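Visitor: turn this into a model:
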Amino acid sequence: MDIEAYRQYCLAKPGVTESFPFDEEVLVFKVMNKMFALTDVTLFTSINLKCDPEQAVELRERYPAVQPGYHMNKQHWNTVLMDGTIGDKLITEWIDHSYDLIVASLPKKLKEELATLS
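Guide: Okay, here's the model as predicted:
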């Protein structure tokens, strides 16, 4: 997966926006203003995704390219190295999981607003 495919996949989800809140290199994707994915647009050597804590540990044990979230809460975030060892299908599943975790944590009012965007 290249950066444009990654970007388009994230942006296709309901309620998603992209921004550079930290600096001009870290592209952040948010759903209803809550972050679910980010990457360095200059290098695109890795992506950070939110993950269920138990699943995060399992993925790190199973895939060498999955590591504790760099500069993130290591219990809830994984850094996935974009080194070609993880297929696009798995990456999109993990993006979906990250997005779904954030949506599930939204207040009822925001969930209802998001439903109108679908």
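
Visitor: from here on, just use CA atoms for contacts and neighbour counts.
Guide: Fine.

Visitor: just say helix, strand or coil for W94.
Guide: W94 carries the three-state label helix when classified by DSSP: H, G, I helix; E, B strand; the rest coil.

Visitor: now it: how far from E24?
Guide: Here W94 is placed at a distance of 25 Å from E24 (Cα to Cα, to the nearest Å).

Visitor: one more, please, to line up against the first structure:
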Amino acid sequence: MNIESFQAYCLTKKGVTEELPFGPETIAYKVAGKVFALTTLDRTPFSINLKCDPEKATQLREEHDCVLPGYHMNKKHWNTVIIDGSVKDAVLREWIDHSYDLVVQSLPGKVREQLV
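Guide: Below you'll find the predicted structure:
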């Protein structure tokens, strides 16, 4: 996965916006105004921050060297994933889906209904 395919995949999700709330180098992907994914344009190697269930976050960090506690994020709920080719794109898309789904589940019922 590269930054272009990451961006394109995030934007396929219903209700997602792409914003630059932290300056011109950091792109945030939001659903109903809540962040579910971030990336920094000027960082090498390419990495993404994804929201994650706390137990799953710990498990992924133990299983994958490329998964670290969320950089500049709540370490309990966020992972930083270094995109180094060690994890298949399909798995990365599953992790993006998980992040999106966690945020959608936290939204008020009326907002959630609009996204289904």
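
Visitor: which one's more surrounded, W94 and E24 of the first structure?
Guide: The neighbour count for W94 of the first structure versus E24, taken as other Cα atoms under 10 Å, is higher for W94 (18 against 11).

Visitor: which element is the residue nearest to D2 of the first structure when sequence neighbours are not counted on?
Guide: The spatial neighbour of D2 of the first structure that comes closest, neighbours along the chain excluded (Cα to Cα, 6 or more residues apart in numbering), is F44 at 7.9 Å. F44 of the first structure is part of no helix or strand when elements are defined by DSSP states H and E.

Visitor: contacts only, for F44 of the first structure.
Guide: In this structure, F44 of the first structure makes contact with D2, I3, M82, judged by Cα atoms under 8 Å, 6 or more residues apart in numbering.

Visitor: tell me which element the spatially most central residue of the first structure falls in.
Guide: The residue at the geometric middle of the first structure, judged as the C-alpha nearest the mean C-alpha position with Cα atoms, centre = their mean, is A37 (2.7 Å). A37 of the first structure is part of strand 34-40 when elements are defined by DSSP H and E.

Visitor: all set, thanks.
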